[in-house]
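Asks: Below is the sequence, then the predicted model.
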Amino acid sequence: MTSTEKTPIKVAIIDLYNGHPNQGMRCFQDILDKYRTQNQLDLSYQVFNLRGNNEIPGLGFDIYISSGGPGSPLDSEGSVWETLYFELVENIQKHNNSDHPQKKHVLFVCHSFQLMCRYYGLGKVNQRHSPSFGILPVHQTENAQIDPVFAGLPEPFYAVDSRSWQVIEPNADRFEAIGATILAIEKERPHLDWERCLMSVRFNEYFIGTQFHPEADPEGMRLRLLEPERKKETIAEHGEHKYDEMLERLNDPDKLLLTQNTMIPNFLDQALLTFQEA
């Protein structure tokens, strides 16, 4: 990263939590702080409370990270904040399609991922039969094997899944039309007749999204798993044995910690290649 040492790098974190208590915003900032120190970068970030205050970043940022959040990814259609959000997405796309040498990379997580799948018409966005919550295996597709953001992750890898909504029934024509690819899918459950949901999509060369939470850390996850309501939900969905297994997985360096230390740093590496090339 020597060639970017003196270049100021500006990251926008778009907060879609709408004031809801969460671990995500802390985790994103922790990862960026660590990445800045490890790579000796002049990196700064700014948080925009979009759903709460209609705050939206302009095009003056180099990298964008868009968070998860509560509630339905369908009900916000036509709202002020969502209109601002998709205007930004369109402006970044225009910038990336121009001959400007420095492209802007965007990571869309969970709620943001669902919004983008709806925006591009890539599949059916619907509510799950019950919330999914826990540290669960995620399966990579062949496309992920060659995607630099997934480099260094095993098959399957483990990540925090926390969703009441999902994207299923991928629309092959739309994927082909915009050049998007599926990078990861939900684990197979042969005993159940449910469609496997999309867990990660590369929308284009510069936009990537995950249904799971690549930012999640063991400390935050332990706090959430021990919440009485979460504990009850998780045991109802996965059983007590799986719940105990999740608590054990928190201490395994090859599970959640590996994903947290790999994916977003890989994404940032890719985004910074643009700086070196520019």
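Replies: Structure's in. What do you need?
Asks: Going by C-alpha atoms from here, please, whenever you check contacts or count neighbours.
Replies: Fine.
Asks: hang on, isn't Gln276 packed against Glu5?
Replies: No - the pair Gln276 / Glu5 is not scored as a contact, 10.4 Å apart, by CA atoms under 8 Å.
Asks: ok, and here's another one to check against it:
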Amino acid sequence: MTDKPEVKVAILDLYDGIANEGMRGFQDILKRYREKHQLNLSYGIFDVRKKCEVPEYDDYDIYIVSGGPGSPIDSEGSEWEKKYFNLVDKLEDHNLSNTTQKKHAFFVCHSFQLMCRKYRLGDINLRRSPSFGVLPVHMTKAGTREPVFEGLSDPFYSVDSRSWQVINPDEKRFVELGMQLLAIEKERPHVDLPRAMMAIRLNEYFISTQFHPEADAAGMKNWLGKEEKKTEVVTEHGLDKYTEMLERLDDPDKIMHTQNTIIPNFLDQAVMSLQESLA
């Protein structure tokens, strides 16, 4: 295994020191992927918000950026965000150059919202009530052709956990920038509110989701098993909704299938691209 070219993945932690299941989820996926494909794959973790840590853009081949708490608007102008967007700009410039070794990146939830703000892709606002649970995600026409979604049903299920949202896609900006809306929030016939954007292909090498494709059943059960989280969910959504969440966790066709599909598909693209550039 060690004689194979090294694949280096940077995980950018935007959780600001808050306890979460997301960082474990990313690491578990990378470890399984490494074993399955017998790769010489390593990863580094950078605490972007709490410690202002950002890697040098050319030190890693693949980038995964986590979700995180709080407003995706209030951090504008902060030191950590300046460093973070500077890294994103360098990755974009690198990919626009004539180098054959491109840098692939995946942005989740809070980082999805930050990227939407950066590119002015829609309206960002605080939800009327937090969205939390194992919820259906609906593909757009572009989403049905997205290689990272290959193997998923429509709708597919994933963990949604957010107080903020990005709505009202600016179609003109999408066309101008060559971006594609891949998925939207579940239909809510009884609620006269716009459906949030849930996944965007930002460019050939960058993809982002507002849901959590790294989430797994064990982590969610652990999270929902905490008394304060159970109380929060039951108070906000009712006991039936809480029970439904637990039942959906046991369905192998729901979040476990999503966890075993989306990020591994992304890694397939990124690793194949890297291997071809080194051949």
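Replies: Thanks, I have the structure now. Worth saying up front: this structure is predicted, and the values here are computed from it rather than measured.
Asks: so what's the spatially most central residue of the second structure up against?
Replies: The central residue of the second structure, meaning the one whose C-alpha is nearest the mean C-alpha position (CA atoms, centre = their mean), is Val108 at 2.1 Å. Contact criterion CA atoms under 8 Å, 6 or more residues apart in numbering gives 64-67, 208-213 as the residues in contact with Val108 of the second structure.
Asks: Where strands are concerned, which of those count?
Replies: When strands are assigned by DSSP state E, the members of these inside them are 64-65, 208-209.
Asks: how much does the longest helix along the first structure stray from the second structure?
Replies: Selection of the longest helix in the first structure by residue count, based on DSSP state H, yields helix 256-277. Relative to the second structure, and after both are superposed, helix 256-277 of the first structure has an average distance of 0.8 Å to its aligned residues, where the measure is mean CA distance after the TM-score superposition for the first structure.
Asks: tell me the secondary structure for Gly26 of the second structure?
Replies: For the record, residue 26 of the second structure is Phe, not Gly. In terms of secondary structure, Phe26 of the second structure is helix; the call rests on DSSP: H, G, I helix; E, B strand; the rest coil.
Asks: wait, I meant Pro131 of the first structure
Replies: Local secondary structure at Pro131 of the first structure is given as strand here, using three-state DSSP.
Asks: for the one 3 residues further on, same thing?
Replies: Remark: Gly134 of the first structure carries the secondary structure label strand [criterion: three-state DSSP].
Asks: quick one: contacts for it?
Replies: Residues touching Gly134 of the first structure, when contacts are defined by CA under 8 Å, 6+ apart, comprise 160-162, 225, 234, 243, 246.
Asks: how far away is it from Thr210 of the first structure?
Replies: In this view, Gly134 of the first structure and Thr210 of the first structure are 15 Å apart by CA to CA, to the nearest Å.
Asks: ranges for the strands of the stretch 1-150 of the second structure?
Replies: For the stretch 1-150 of the second structure, the strands defined by DSSP state E, counting those that start in this stretch occupy 6-13, 40-47, 62-65, 104-108, 123-139.
Asks: Redo those as TSV? Include distance to Phe266 of the second structure.
Replies: Below are the strands of the stretch 1-150 of the second structure laid out as TSV (distance: least, CA to CA, whole Å):
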stretch	distance to Phe266 of the second structure
strand 6-13	12
strand 40-47	15
strand 62-65	10
strand 104-108	8
strand 123-139	17
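Asks: now, of those strands, which is deepest in the fold?
Replies: Between the strands of the stretch 1-150 of the second structure, the one whose residues have the most neighbours on average, counting mean count of other CA atoms under 10 Å, is strand 104-108 (a mean of 25).
Asks: That one vs the first structure, average offset?
Replies: Plainly put, strand 104-108 of the second structure ends up 0.3 Å away from its match in the first structure on average once the two are laid over each other (mean CA distance after the TM-score superposition for the first structure).
Asks: chain center to that strand, what's the gap?
Replies: Its chain's average C-alpha position is 6 Å from that of strand 104-108 of the second structure, according to CA atoms, centre = their mean, to the nearest Å.
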